[in-house]
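Peer 1: got a sequence here, can you model it:
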Amino acid sequence: MSKNILIIDDEASIRESLAGVLVDEGFAPRTAGSAEEGLQLLAEEEIQLVLLDIWMPGMDGLEALKLIRERYGLPVIMISGHGTIDTAVQATRMGAFDFIEKPLSYDKIIHTVDKGLHVARLELENQLLRESGPAKPDITGRTAIVETLREQIERVAPTDAWVLIRGGHGTGKELVAQTIHRRSPRHLQPMIEVNCAAIPEELIESELFGHVKGAFTGATEAKKGKFDQANGSTLFLDEIGDMSLKSQAKVLRILQERKFERVGGAKTIKVDVRVLAATNKNLEEEIKKGNFREDLFYRLNVVPITVPYLRERREDIPLLVAEFLRNYRHKGLGEKSMSPAAMALLMRHDWPGNVRELRNMIERLVIMSPNDVIHDQDAALFLGKDLPPAAPISLEEHQLHQLPFKEARKAFEVTYLKAKLAENENNISKTAEQVGMERSHLYKRLKALEIEVGK
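Peer 2: Purely as a prediction, here's the structure:
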């Protein structure tokens, strides 16, 4: 984490001496001779802590303290040569981290700065924990394709390599990016996200690189961009394939040079950013069409990761459904379960919207289903499907009642599977899909039940 300290004091000798002491201790001081100049620097640079004089011409330190705390939430150490107890109490109530009187003890300054940075770091970690909730999300699933995805994440996460995450709408590309960041050395700082498809072309430069005051109509004050905010952390460029060619050129330049200028500004800003990008488009095809820069593609595609479609891992659907039901129960939507027949219906659906569509469907079923158990009729209604015809059962109900439980269950299972095989003309793959089982699992079950296909 960088250690940029801003010194705001109208006395040049104080600024110079403080800056010299901070440099000797490994800090990177910035100086301003007025509150107004200091606020401008805060808007333009990444600052971790402010040393702020109280008595200055123009805007005084207390007024500046209020603005700094409101806008940036940074730790502020007040310094004054005319301090009183009332002033110190007022500054503390307004959010000052500490109050130091002149003449300054440089040992005390360094000690207080260290404490302020430590507290700020703890506050950031607590904020990240609150935002992530009681349990951090992870990739749900046990299929081979999901295990491969996990292995790829584990390998690339500890590095600084850039990653291009590819996959359809709703497959979980953002979750993959979050998992990579969370397991990286940059995890103590928040990952900064940009939805490239949601920002108008005329605003994307300002969004990414920031702007100076007066750069364009409506720019009433300077603003930091996403690259600024991600300095020392991770920048997630979602839907990168929807970015205009003009914006692609700008992004390519900063990725190559790791420096940029704000819109309307001339100052060059250097950044240390790890880039994760995601797209649902075939970028190779977009390059052929002239919609995406080939050089940007190769710059981003250092480590490619593909997130599978839900239809490619149907066996994970019960795990995902259980997770969603548990989450909605914690949100107060009630405790509900899924009947085997309803689960089988969900597993046969193609899910063009992938995991996002499944999650939305489960929420809809939890809210709208009248019973504690969600049945296949409920699922069929919301999926817009007709229920398959019930399989004929050869055993009479009174015969089943006379059998012990294990024998009755076996008899039902034999009759049910024979009926399903007959319905699908002994095609094991079709039968497995219809009953919601893996082909290999169904084959083993048929063998265990001594059911011969075609008999």
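Peer 1: from here on, just use CA atoms for contacts and neighbour counts.
Peer 2: Fine.
Peer 1: and residue 186, that's in a strand?
Peer 2: No: Residue 186 is assigned coil when assessed by DSSP: H, G, I helix; E, B strand; the rest coil, not a strand.
Peer 1: list the contacts of it.
Peer 2: 232, 233, 234 (C-alpha atoms under 8 Å, 6 or more residues apart in numbering).
Peer 1: with residue 224 instead?
Peer 2: Residue 224 sits next to 43, 44, 45, 209, 210, 211 when contact means C-alpha under 8 Å, 6+ apart.
Peer 1: between those, which has the most around it?
Peer 2: In terms of neighbours by other C-alpha atoms under 10 Å, those top out with residue 210 at 26 neighbours.
Peer 1: for residue 224, see how far away that one is.
Peer 2: Residue 210 sits 4 Å away from residue 224 when distances are taken as C-alpha to C-alpha, to the nearest Å.
Peer 1: just to revisit the earlier point, looking at the contacts of residue 224, which is nearest residue 439?
Peer 2: Comparing those against residue 439 with C-alpha to C-alpha places residue 209 closest, at 52.5 Å.
Peer 1: would you do the same for the sequence below? I want to compare the two.
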Amino acid sequence: MQKFDFLVIESDRSRVDAVMSALHFLGYRPQRGDESSAADESMQAWRGVYIGQVDDEAEAERQLALLGDTATHVPMLLADDSAWLGRFTATSSPFTTRVATLAFPLRYEQMAEAMRAMYARLLGGQGNGIRFVGQSAPMSHVNALIRQVAPFDSSVLVLGESGTGKEMVARSIHDSSPRRDKPFVAINCGAIPAELLESELFGHEKGSFTGAINTRKGRFEMAEGGTLFLDEIGDMSLPMQVKLLRVLQERVFERVGGNKTQHCDVRIIAATHRNLEQSITDGKFREDLFYRLSVFPLELPALRERLDDLSVLITEFNQRLARRGLGVVRFGTTAMHALQAYPWPGNVRELSNLVERMAILFPHGEVRASDLPEKYRGQQVCDEVRSSDLLAMMEGRAPVVADISEARSPVSTLGLLPEDGLDLKDHLADIEVGLIRQALDATGGVVAHAARLLHMQRTTLVEKLRKYGLQGSMAA
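Peer 2: This is a model prediction of the structure:
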């Protein structure tokens, strides 16, 4: 049987029904105070209390005492006409910071907002500590959803391509929730053989199978009171799906080889890169389990859908590298243009790996498009090759092409004309754009300094930036 986690103290029967229904809808497991005669830790894990009309002071005090030590920190909802309102909202009251009031007739939206605001106060700065980096519209939407669902115990299903950061979302939800002081336990359901997954989830007794030399706790026990993250849930075998469904419905399980029923109090967050609805059609995933997990679906955008976040993501990864003792790296304008044009099949994980690789190769340096691994370079490297060739000729040196694969231009050097000719106007424009970008890279995007390098007036350079659509590179 599930543990009760929200105490309801109310003398009005109609209000009791309204409050209990709203709390059930928000994912809590409420218990009426007048139905409990004594505190029972095996059956209760209080996360909040509601106090409404109080007809019998002594009986209400008895019910409030059921909270035990948790009374010093659990959130409190008070009916705005409760006789105890003044007691808990007075300036001198230690309860003031964790009290929210409710008006009747009660609306679900009102209770949800009251709980959300109350947890935001309790969490303080931690409540806004979303780990997910990004300022683009898709990421603002994701972070808003994380903040909305975090205070409640509703199951969350995180969807998205591999590498988009599904575990980071799960951790953000946990860290912004009332369970943040309890364990966050993750398990990759697709990385563990089907025959071992049951033991990993539920634990096993000594001697229950070959190699079980000791009794071992499973992930459900490890996560007690906290959050269990089931990654790649779409790869779980059908027999295991049946066993998991029972635990989610009944909140009880037995260790492998054991016969003792154990209760569990965990929040479930699952994730997958698969299309579970298609898997249901194909007979590979249970429909009832899908609806049990997908109370609050949250879909992550691919990196190619949030390219506006490239700069802030690179900054974040540089900060992490610095904490590890690695040198940070700067990506120049041409490199950033190349990264903007890349499709990022590996998403944020691929970008993180690239930043680390460049930080090792160019510690505290600047990366240009030609420094990137070949698949990331795109057309930007052609501009650099043409520009470097022109500079070399202006200085009386022979043009140098680093690698024929890097120079995907119709002209590998300025001295050779292709057999089918070229558009001289467009070619000279490409060279000019390349030189302007190099000057901006060298001066950190400061237009006045770049103009001096190119021996032209600042106003002339500004006109060329507008002509070629390079205004985004302007800093001053």
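Peer 1: looking at the second structure, which of the contacts of residue 224 of the first structure hold up?
Peer 2: Of those, the ones still in contact in the second structure (both residues aligned by TM-score structural alignment, their matches' C-alpha atoms under 8 Å) are 209, 210, 211.
Peer 1: what is the nearest of the contacts of residue 186 of the first structure to residue 200 of the first structure?
Peer 2: Nearest to residue 200 of the first structure among these, with distances taken as C-alpha to C-alpha, is residue 234, at 22.6 Å.
Peer 1: wait, isn't the closest one in contact with residue 275?
Peer 2: Yes: Residue 234 of the first structure lies in contact with residue 275 (C-alpha atoms under 8 Å); the separation is 5.9 Å.
Peer 1: give me the more crowded residue out of those two.
Peer 2: Counted by other C-alpha under 10 Å, residue 234 of the first structure and residue 275 do not tie: residue 234 has more neighbours, with 29 against 22.
Peer 1: the more buried one -> the second structure?
Peer 2: Correspondence of residue 234 of the first structure to the second structure, assessed by TM-score structural alignment: residue 227.
Peer 1: in contact with that match, which residues?
Peer 2: 174, 179, 182, 183, 184, 185, 266, 267, 268, 269.
Peer 1: same question for residue 181 of the first structure.
Peer 2: For residue 181 of the first structure, the contact set (C-alpha under 8 Å, 6+ apart) comprises 157, 187, 191, 234.
Peer 1: which residue in the second structure aligns with it?
Peer 2: Aligned partner of residue 181 of the first structure by TM-score structural alignment: residue 174.
Peer 1: in JSON lines: the contacts of residue 181 of the first structure, plus secondary structure and distance to residue 26 of the first structure.
Peer 2: Listed next are those as JSON lines, based on DSSP: H, G, I helix; E, B strand; the rest coil; distance: C-alpha to C-alpha, whole Å:
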{"residue": "157", "secondary structure": "coil", "distance to residue 26 of the first structure": "29"}
{"residue": "187", "secondary structure": "coil", "distance to residue 26 of the first structure": "23"}
{"residue": "191", "secondary structure": "coil", "distance to residue 26 of the first structure": "26"}
{"residue": "234", "secondary structure": "strand", "distance to residue 26 of the first structure": "24"}
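Peer 1: tell me the most packed of the residues you listed, by neighbour count.
Peer 2: residue 234 (29 neighbours).
Peer 1: quick one: the residue nearest the centre of the second structure and residue 379 of the second structure, what's the gap?
Peer 2: The C-alpha lying nearest the average C-alpha coordinate of the second structure belongs to residue 169 (C-alpha atoms, centre = their mean; 2.5 Å). Separation of residue 169 of the second structure from residue 379 of the second structure (C-alpha to C-alpha) stands at 35 Å.
Peer 1: can you give me the strands for the second structure?
Peer 2: Along the second structure, counting by DSSP state E, strands occupy 4-9, 30-32, 44-51, 76-79, 99-102, 156-159, 184-188, 227-231, 252-253, 262-263, 267-272, 296-299, 330-331, 366-367.
Peer 1: quick one: closest of the ones you listed to residue 137 of the second structure.
Peer 2: Between the strands of the second structure, strand 296-299 lies closest to residue 137 of the second structure; by C-alpha to C-alpha that is 13.7 Å.
Peer 1: give the aligned range of the closest one in the first structure.
Peer 2: The aligned range for strand 296-299 of the second structure is 303-306, by TM-score structural alignment.
Peer 1: what about the matching stretch, how far off from the second structure?
Peer 2: Its aligned residues in the second structure lie a mean 0.4 Å from stretch 303-306 of the first structure after superposition (mean C-alpha distance after the TM-score superposition for the first structure).
Peer 1: quick check: longest helix of the first structure.
Peer 2: Ordering each helix of the first structure by length in residues (DSSP state H) puts helix 106-132 first.
Peer 1: ugh, wrong one, I meant the second structure
Peer 2: Taking DSSP H as the criterion, the second structure has its longest helix at helix 424-442.
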